[in-house]
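**Student:** Just a sequence and a predicted model for now, questions to come.
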Amino acid sequence: MVIYPCTFAGVVHGDLHDMNLIVNWKDSQLQPHCHSSGNYTVQDLFGIIDFGDMCVSCYIYEVGQIIRDLMVSACPDNCYIVAVTFLSGYLKCRKLNQHELSILFISIMTALCQYYVISEYKFHGQSDNEYATLGAKEAYHLIMAYHNVTDIFMSNLSKFLQNDFNIDLKNSL
C-alpha cells in the first residue's frame, strides 16, 4: 500500500520500544531461548506486547519512531551509531526505497518532537506520574542537538548505505 508517493505503508505496531519487548535478559546479556525446562516464566519467553496502537502507517515513520526510542533510552550520546545499528538489521529484512531513506532524518526528528510534546502533555495532566515524562528531557536535548545537522546526518547515512548495502543515496534523489 502506498499512502504518500514513494513511501510504502502497511500495518505497524505503532509503539514498538524496549518496554514492549519480552526477552530473556540476564547479567546484561540477551540469553538464548532454552527448551530444557518445562517450567517457563515470562523471562524465558520472547515476544512483543501492547498492540493498542496498531494502525496502517508508512513504514518509514515506524522506523523513525523505533530509532527515536533507541536514541532516547539506549544511547543519547551517540545517536548516529544507534540509527546505523538498527538500520543494519532492518535493511536485511526490508529494503527502504530512496525516497524513504531521504526522509529518514525528518521522520526521526518528527518522532522526537512527538515524544517530547506528548510527554509534556501527559505530565501536565499527571504531574505525580514519573512515567509520563520518561525520556522527555532526553528527547528535548536530542532535538536541540540535531536540528541543525541534517546535512551531516544524511552524509553519514549516505556513506553507510553505500559501503554496507551498495545503495547510492546521493545520486538517486
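**Tutor:** It's in. Keep in mind that what you see is a predicted model, and the values were worked out from it rather than measured.
**Student:** only C-alpha atoms for contact and neighbour calcs from this point on.
**Tutor:** Noted.
**Student:** Verify the stated contact: Ala83 with Ile67.
**Tutor:** Yes: using C-alpha atoms under 8 Å, Ala83 is in contact with Ile67, at 5.7 Å.
**Student:** and Ser107, that one's in a helix?
**Tutor:** Yes: the assignment for Ser107 by DSSP: H, G, I helix; E, B strand; the rest coil puts it in a helix.
**Student:** if I pick it, what's in contact with it?
**Tutor:** Residues near Ser107 by C-alpha atoms under 8 Å, 6 or more residues apart in numbering: 60-61, 63-65.
**Student:** Name the secondary structure element that contains the most centrally placed residue in the chain.
**Tutor:** Geometric centre of the chain, nearest residue: Ile66, 1.3 Å, by C-alpha atoms, centre = their mean. Per DSSP states H and E, Ile66 falls inside helix 59-73.
**Student:** and the comparison structure, right after this:
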Amino acid sequence: MSKDDRTVVNPGEVIRPYVDLDIVKKFVKCLYDLDVVDGKELNSYDDRNYHVIVSEETTNEHIRHVCVHGYVLKVLNSLDSRHEDYVEAQNDMILHVAEKGIPTPRPVKNVTGKLMSLESFPCDKKLCQNQDLRCVVRLLEYLPGRILLGVPYTMSLLSQIGHLTGRLDNALADFQHPAHTRHRRIWNLSELPDIQKFIYCIKDDHRSNLIQEVLDSFRCDVTNNYDLLKTGTLHADVNDYNVLVSEHPTNGLYDVIGILDFGDSVYSCYVFEIAIIMCYAILGSDVIDPIDAGGHTLAGYLLEFSLGREDLKVLKQCVCARFAQSLVMGAYSAENDPENAEYVLSTAQKGWTTLKSLWDMPKRDLYDRWDQICREQYGIDTDFGINL
C-alpha cells in the first residue's frame, strides 16, 4: 500500500495539526464569511475542533440563518485528510440520519458551495518544525447540550443511550457509501489486531499480557467469524464524548438529546456498535453496578435493533476489545502528544481495573446478568449462544 493510500497511522507519525484561535478566526472568515467573536477548543484525539460564536452578519449565500448557538470548526488530521471521499461519506451520512430525525449537527457550505475544503496548517509546534500538514476543514452547526461524560448514569439514561444508538443503526440500514467499505482507521474494532504494534507503549508487563490475551481471543472468536456477524454502516464511536444530554429542570436527571462526530464511521459488524457504547457505559457508571450498566445499555439498543446469537456470543470479547484499544492508543497518543495527555488517557484512570475485572468474569456469569436485565426489566428475549 502506498503512503497516500494508507489509512492507519504508523507509530511515531505526526498527523495532528497546530491550530490556535487566531488560525480559526482566519479560516472561518475566509472560507465561510463569518466573523468569530469567541471560540473554545474542544477535545479530540488526532483532529482539532473549535466551538465558535460568530456575529450575525454574513454574505455567504449558502447560510440562510446564522446559527445562534455557533458552529464547530473541524480540522481533520492529515492522514484522514488524504481521503476526501471518506469525508464526503461522513457528510452524506450526517445529512441522511438528520433527515430521519436523529439529532446531530449538520455541515455548512462554504462560500464556494462546498461542504469541505483542503487547507494547509502548521504541524504541532512542540512535535515538529517547519512542516505543513494538508487538512480537510469543515464547519458544522453547534448542537447545544452537554456531553455525557461526568453525568450520573441512571438506568433510564443508559437505556436511552442504547435506544438512540439502535435508532441510529436503523436509520442507516438503507445507507451505503463506497468509502465506508474501503476506509480503515485504527479506531475501527475490525482493526484491533493492528494495535499489536503499539503495545510497546504499555510499560507494565501484567497490563501488556492482559492486552495480549484480549487480542488473541478477539482474533480467534471474532476475526475468524466475521462472515457470521450482521453487518452494515455504523457510527462506530458512540462514546461519552459523542452523546449529548440535557438536564431535566425539575428532577436534575438527564435525557439523551443528540449524537456527535461521525469521524470513525465504517461498514462493519453491528455488534461493534453496541460493544463500544457498552464499554463506556461500564467505565463511567458510578450510580449502578458497572456490569448492570452494560446490560441496560444493551437492552435499550435491542429494543430498537435486533442482534442474533452469533453477534451476542462474542459481545464480551468485543467490549473488552474496545477497552484494550482505548488503553493502548491512549498510552501511545500521550507518549507522542503530551500536551493532549489528559484527554487521551481519560479511559486509563479506571480502565485497567475495569478491564481486568470484566475479562476475569466468566462469560456465563456475565451473560446471565445481561440476559436477566433484558428479560425481567425490558421484556427482551436474548440468545447469547450459551446455556444460561
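**Tutor:** On my side now, so go ahead. Because the structure is a prediction, the values reported are computed rather than measured.
**Student:** quick one on the thing from earlier: tell me which residue of the second structure lines up with the residue nearest to the centre of the first structure.
**Tutor:** Counting by TM-score structural alignment, Ile66 of the first structure corresponds to Ile277 in the second structure.
**Student:** residues contacting that match?
**Tutor:** By C-alpha under 8 Å, 6+ apart, the contact list for Ile277 of the second structure reads 162, 237-240, 297.
**Student:** any idea which of those residues is closest to Ile259 of the second structure?
**Tutor:** Ile259 of the second structure lies nearest to Val238 out of the contacts of Ile277 of the second structure, by C-alpha to C-alpha, at 7.7 Å.
**Student:** Contacts only, for the closest one.
**Tutor:** Neighbouring residues of Val238 of the second structure by C-alpha under 8 Å, 6+ apart: 165, 259, 273, 276-277.
**Student:** Could you do Ala299 of the second structure as well?
**Tutor:** Here Ala299 of the second structure is in contact with 159, 162, 373-374, 378, 380 (C-alpha under 8 Å, 6+ apart).
**Student:** which SS class is Asp240 of the second structure?
**Tutor:** coil.
**Student:** what does it align to in the first structure?
**Tutor:** Checking TM-score structural alignment: Asp240 of the second structure goes with Asp18.
**Student:** how many other residues sit next to its match?
**Tutor:** Other residues within reach of Asp18 of the first structure, judged by other C-alpha atoms under 10 Å, total 14.
**Student:** what's the answer for the one 10 residues further on, then?
**Tutor:** Burial measure for Ser28 of the first structure: 6 neighbouring residues, criterion other C-alpha under 10 Å.
**Student:** ok, now Phe218 of the second structure?
**Tutor:** There are 23 residues near Phe218 of the second structure, going by other C-alpha under 10 Å.
**Student:** Quick check: which element contains it?
**Tutor:** Per DSSP H and E: helix 205-221 holds Phe218 of the second structure.
**Student:** For that helix, list every residue counted as buried.
**Tutor:** 207-208, 211-212, 214-215, 217-218 (16 or more other C-alpha atoms under 10 Å).
**Student:** Next, count neighbours for the residue lying closest to Val271 of the second structure once chain neighbours are set aside.
**Tutor:** The shortest distance from Val271 of the second structure to any non-neighbouring residue, by C-alpha to C-alpha, 6 or more residues apart in numbering, is to Asp311 (5.7 Å). Applying other C-alpha under 10 Å, we find 24 residues neighbouring Asp311 of the second structure.
**Student:** Can you point out the buried residues in stretch 1-12 of the first structure?
**Tutor:** 7-9, 12.
**Student:** ugh, wrong one, I meant stretch 152-170 of the first structure
**Tutor:** Going by neighbour count (16+ other C-alpha under 10 Å), the buried part of stretch 152-170 of the first structure is 154, 157-161, 167, 169.
**Student:** What is the equivalent residue in the second structure for Arg140 of the first structure?
**Tutor:** No, residue 140 of the first structure isn't Arg; it's Tyr. Checking TM-score structural alignment: Tyr140 of the first structure goes with Trp352.
**Student:** In which helix or strand does that match reside?
**Tutor:** Secondary structure assignment for Trp352 of the second structure, by DSSP H and E: helix 348-360.
**Student:** how many degrees apart are the very next helix or strand once past that helix and helix 348-360 in direction?
**Tutor:** Downstream of helix 348-360 of the second structure, the first helix or strand assigned by DSSP H and E is helix 363-378. Helix 363-378 of the second structure runs at 100 degrees relative to helix 348-360, counting by axes from the mean of the first three to the mean of the last three C-alpha atoms, to 10 degrees.
**Student:** wait, Val75 of the second structure sits on Val136?
**Tutor:** Yes: here Val75 of the second structure lies in contact with Val136, judged by C-alpha under 8 Å, at a distance of 5.9 Å.
**Student:** Many thanks, I have nothing further to ask.
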